[in-house]
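Colleague: Predicted structure and sequence below. I'll ask about it afterward.
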Amino acid sequence: MEKKVLLIALILAQFTFIGISGALAADQYSYTGKGTVTFNHAEHGKKMECSACHTEEEPAQIAISTKKEGHDLCLSCHKDEKKKGNKAAPTSCSQCHKK
């Protein structure tokens, strides 16, 4: 009986971790002709609220639906970071869009 309970618990834990990893997996976005933009979800999550990019719905969806919205959000924050002296925040096309 204890082995069955343990097995069920392990299976449920596995599904939980699969769900969590799937929720955080979309860290790379590609734009045709411009190169691949790699987005570090964990690093950005340390510095800003989830609602800056995600909707309140479950599961959370990305609230940025157009290229303009993405550029407006990313560039405004990155430019602010540059003014504060953070040289790691990219502001030119080629710094984000890698070919």
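Modeller: That came through fine.

Colleague: only C-alpha atoms for contact and neighbour calcs from this point on.
Modeller: OK.

Colleague: Centre-most residue in the protein?
Modeller: Centroid check for the chain by CA atoms, centre = their mean gives residue 41 as the closest residue, at 3.5 Å.

Colleague: neighbours around residue 79, how many?
Modeller: 17 (other CA atoms under 10 Å).

Colleague: any idea what sits nearest it, other than its immediate chain neighbours?
Modeller: residue 91 (6.4 Å; CA to CA, 6 or more residues apart in numbering).

Colleague: Quick check: the one you found is in a strand.
Modeller: No. Using DSSP: H, G, I helix; E, B strand; the rest coil, the assignment for residue 91 is coil, not a strand.

Colleague: put this beside the first:
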Amino acid sequence: MKFRTVLPVVIGILMFAVVMAMAAGDKGAENISLYGGKSGEVPFPHQRHQATLGDCNTCHELFPQEAGSIERLKAAKELKKKQVMNKHCIRCHRAMKREGTRSGPTSCKECHVKK
């Protein structure tokens, strides 16, 4: 192959590798405090969930991987008020508990922290 053909391919592969390495290194905050309405904030161990689940899409199928995305989607009426916590988080925690796997909280009071 000619040099003019090989060079762009090599550069493309290197750029792809750099982007993938950067994405793998960015795991977001270790812990996140989620708005919990009148019931109080919800401490969320983000990196513990990543380590346990191994697939970001398990949670992020509902909302983008951006700070504040849950609240923006609720304000735009694209997510219902309790859709994430009550229907997604608790459902997963209860399923893990039924399987005998250590899981997170399964009731409202275990997550919401009033100050």
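Modeller: Nice, I can see it. As the structure is a computational prediction, the values presented were derived from the model and not from experiment.

Colleague: What lines up with the residue nearest to residue 79 of structure 1 in structure 2?
Modeller: The alignment partner of residue 91 of structure 1 in structure 2, by TM-score structural alignment, is residue 106.

Colleague: Test my guess that that match contacts residue 90.
Modeller: Yes. Taking contacts as CA atoms under 8 Å, residue 106 of structure 2 lies within contact range of residue 90: 5.3 Å.

Colleague: Please give me every residue in contact with the alignment partner in structure 2 of residue 38 of structure 1.
Modeller: Per TM-score structural alignment, the equivalent position to residue 38 of structure 1 in structure 2 is residue 43. Residue 43 of structure 2 sits next to 31-34, 111-113 when contact means CA atoms under 8 Å, 6 or more residues apart in numbering.

Colleague: So how do I select the buried members of those in ChimeraX?
Modeller: The buried residues among these can be selected in ChimeraX (16 or more other CA atoms under 10 Å) with this line:
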select :34,111,112
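
Colleague: Tabulate the contacts of residue 43 of structure 2 in CSV, adding columns for distance to residue 6 of structure 2.
Modeller: As requested, the contacts of residue 43 of structure 2 are arranged in CSV below (distance: CA to CA, whole Å):
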residue, distance to residue 6 of structure 2
31, 44
32, 45
33, 48
34, 49
111, 55
112, 57
113, 58
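
Colleague: Which of the contacts of residue 43 of structure 2 fall in strands?
Modeller: Using DSSP state E, the subset of the contacts of residue 43 of structure 2 located in strands is 32-34.

Colleague: can you put the residues you listed in TSV and add distance to residue 5 of structure 2?
Modeller: Listed next are these as TSV, based on distance: CA to CA, whole Å:
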residue	distance to residue 5 of structure 2
32	47
33	50
34	50
